[in-house]
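*Asks:* the sequence isn't on hand, but the structure is:
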């Protein structure tokens, strides 16, 4: 009796799980530190610039760019600048949102991003979603409405910045997908931070609110460490496991954000934020599940056609 081979599609190595969980701990530290600094009076421009500049320096050191500079060559510089500008916009909007919103609120709205990407992937990438995924997208949007509650005195400027951050990041991800076929991974990592750092330079003289003590300067430097470290951990995770297997792990950040907001800022999300977050997370997980099933179905169809062709031959 032949036992069918078990697919390792969903088998995630423990090391990959640890890398992914650690990634979003680092990203939680990044947002928590950013919120701490802007609440302490440090300019959002300085916070964003430090985050990207330290990131660039760390990438250059750890990837040893001086040995093989060709790895960092940009084939399409204008696309890199546009992509970096989108990340700059996402980061600036996020920092501004953190001034007034809780960490859990900004994260919940940010989690609607994958659904926006799914919707935009049709016209921009030719990856059209079916009605089930569109239903999940609409459900996720309901979750955003539950959190922001426009028309009942809750919706504010912070929510606008959070939505702007999410939208900008969605276009950033789509551009990354399009550019990954023609650009090296090293160039994508480098220019994603270099372009915003350069774009921010002319604005720094007009910014107000420098760090007031050594502790604030230390946190400012650590922003880049958290950002670069998080991206490094993410790369390590994807080297060990498939994208499908790792797709649900970003939602673990919600736990870290709630804990961080509670411990550092003594803020705990209200029930409507928790309900909205649950709707968004459930919708996102359904889209992941649906895309996984479609991928398996397509693979099965291809295998069946190949087997039928082999029998004819």
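*Replies:* Looks like it arrived, so ask away. Every value quoted in this text rests on a predicted model; they were computed, and no experiment measured them. Numbering: from 1, shown residues only.

*Asks:* going forward, measure contacts between C-alpha atoms and count neighbours the same way
*Replies:* Noted.

*Asks:* so residue 29 sits right up against residue 225, yeah?
*Replies:* No. Checked against Cα atoms under 8 Å, the pair residue 29 and residue 225 is beyond contact range at 9.9 Å.

*Asks:* please, where are all the helices along the stretch 1-150 of the chain?
*Replies:* For the stretch 1-150 of the chain, the helices defined by DSSP state H, counting those that start in this stretch occupy 14-39, 44-62, 77-100, 103-110, 113-125, 131-148.

*Asks:* I'd like to know which elements the longest one is packed against.
*Replies:* Right, helix 14-39. Packed against helix 14-39 by the contact rule (3 or more Cα pairs under 8 Å, 6 or more residues apart in numbering; DSSP states H and E) you find helix 44-62, helix 77-100, helix 214-240, helix 253-265.

*Asks:* got another one to weigh against that:
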């Protein structure tokens, strides 16, 4: 499988597990404080990632000295993007902030072209734009709620873009599991600090099981997202972030009983269509032939 197809598959896996993690957190947040759940999930996820890294031998390899600043910077950007997202979420409608975050594929693709010199043709730009139209059809954001907190939400977009650009700087010698472990540690520490501002509630057996499930989901999400941004071209891999909205529709229907409206289904079809088109074009473009030795 060529790198672009690998990156697309990994990005779809990341979006699926991120959305499953979000659904688990939404279910837990009805009875437990959100920051407490974030911290407990982070503890379990960090243990799982470190154990998996040790079992696969990645832990012994560590992170090369030249890659350590990029790994730490990426993890700090991941944790940093989490805080303005929560702040904005408390002061503006969910549809509005989700629509703002849907600018990520555009911002990451543009940043990859500007700062990494990656080629972005008109077909890829068109596919990204069509996918964004699908996002707007799903979210249908109104003008109400777009105020100063919208700028806070945009900070999340900027930090998430920085996170993915820093991920691209990592060499192939750095194990993705180790990067995921550092990221989980940063987010867990942030959750611990924020959880001290709210009362704690002891989870029951069902809630504890869901926290462990969320930890498993976030493990897969961190690992897939790191690996996705290390293979393939940004312009090909990034549009598959839109698939998280399709997963959100399915989980909203199956878990929470939210039946999507017709325009929502049209938007989901546009998103799926752009993804399928990108995959189809990638299979039609010939792979570069290796240069014969002289």
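*Replies:* Alright, I've got the coordinates. Predicted model, so just to flag it, every value in this text is computed and none were measured.

*Asks:* got a TM-score for the two of them?
*Replies:* Once superposed, chain against chain, the TM-score is 0.70 (TM-score structural alignment, normalised by the length of structure 2); 281 aligned residues with a Cα RMSD of 4.6 Å.

*Asks:* quick revisit: which one of the helices and strands packed on helix 14-39 of structure 1 lies nearest to residue 173 of structure 1?
*Replies:* In terms of Cα to Cα, the element of the helices and strands packed on helix 14-39 of structure 1 nearest to residue 173 of structure 1 is helix 77-100, at 8.6 Å.

*Asks:* helices or strands next to the closest one in the packing?
*Replies:* helix 14-39, helix 44-62, helix 103-110, helix 157-179, helix 185-200.

*Asks:* list the contacts of residue 258 of structure 1.
*Replies:* Contact analysis of residue 258 of structure 1 by Cα atoms under 8 Å, 6 or more residues apart in numbering lists 103, 104, 268, 269.

*Asks:* give me the buried subset of the residues you listed.
*Replies:* With burial judged by 16 or more other Cα atoms under 10 Å, the buried subset of those is 103, 104, 268, 269.

*Asks:* any chance of a markdown table for those, columns distance to residue 142 of structure 1?
*Replies:* Formatted as a markdown table, those follow (distance: Cα to Cα, whole Å):
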| residue | distance to residue 142 of structure 1 |
| --- | --- |
| 103 | 20 |
| 104 | 17 |
| 268 | 21 |
| 269 | 18 |
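
*Asks:* closest to residue 152 of structure 1 out of those residues?
*Replies:* residue 269 (17.3 Å).

*Asks:* ok, back up a step: please identify which of the buried ones among the contacts of residue 258 of structure 1 is nearest to residue 140 of structure 1.
*Replies:* Distance to residue 140 of structure 1 across these (Cα to Cα) is lowest for residue 104, with 15.7 Å.

*Asks:* tell me how far the closest one lies from residue 230 of structure 1.
*Replies:* 19 Å (Cα to Cα, to the nearest Å).

*Asks:* again with residue 291 of structure 1
*Replies:* 26 Å.

*Asks:* burial count for residue 271 of structure 2?
*Replies:* For residue 271 of structure 2, the number of neighbouring residues by other Cα atoms under 10 Å comes to 29.

*Asks:* and residue 42 of structure 1, what's its match in structure 2?
*Replies:* Using TM-score structural alignment, the equivalent of residue 42 of structure 1 in structure 2 is residue 32.

*Asks:* any idea how many residues pack against the corresponding residue of structure 1 for residue 24 of structure 2?
*Replies:* Counting by TM-score structural alignment, residue 24 of structure 2 lines up with residue 33 in structure 1. By the criterion of other Cα under 10 Å, residue 33 of structure 1 has 20 neighbours.

*Asks:* same question, residue 239 of structure 2
*Replies:* Neighbour count of residue 239 of structure 2, defined by other Cα under 10 Å: 28.

*Asks:* okay but the match of residue 42 of structure 1 is in contact with residue 204, surely?
*Replies:* No. At 10.2 Å, residue 32 of structure 2 and residue 204 do not qualify as touching, with contact defined as Cα under 8 Å.

*Asks:* which one's more surrounded, the two?
*Replies:* residue 32 (18 against 9).

*Asks:* distance-wise, check the more buried one relative to residue 199 of structure 2.
*Replies:* Residue 32 of structure 2 is 9 Å from residue 199 of structure 2, by Cα to Cα.

*Asks:* ok, residue 13 of structure 2 - how many residues close by?
*Replies:* Neighbourhood size, residue 13 of structure 2 [other Cα under 10 Å]: 22.

*Asks:* how about it, what does it touch?
*Replies:* Per Cα under 8 Å, 6+ apart, neighbours of residue 13 of structure 2: 220, 221, 224.

*Asks:* surely residue 134 of structure 1 and residue 117 touch.
*Replies:* No. With contact taken as Cα under 8 Å, residue 134 of structure 1 and residue 117 are classed as non-touching, separated by 11.5 Å.

*Asks:* apart from its neighbours in sequence, what residue is nearest the residue mapped onto residue 63 of structure 1 from structure 2?
*Replies:* By TM-score structural alignment, residue 63 of structure 1 lines up with residue 53 in structure 2. The shortest distance from residue 53 of structure 2 to any non-neighbouring residue, by Cα to Cα, 6 or more residues apart in numbering, is to residue 59 (5.2 Å).
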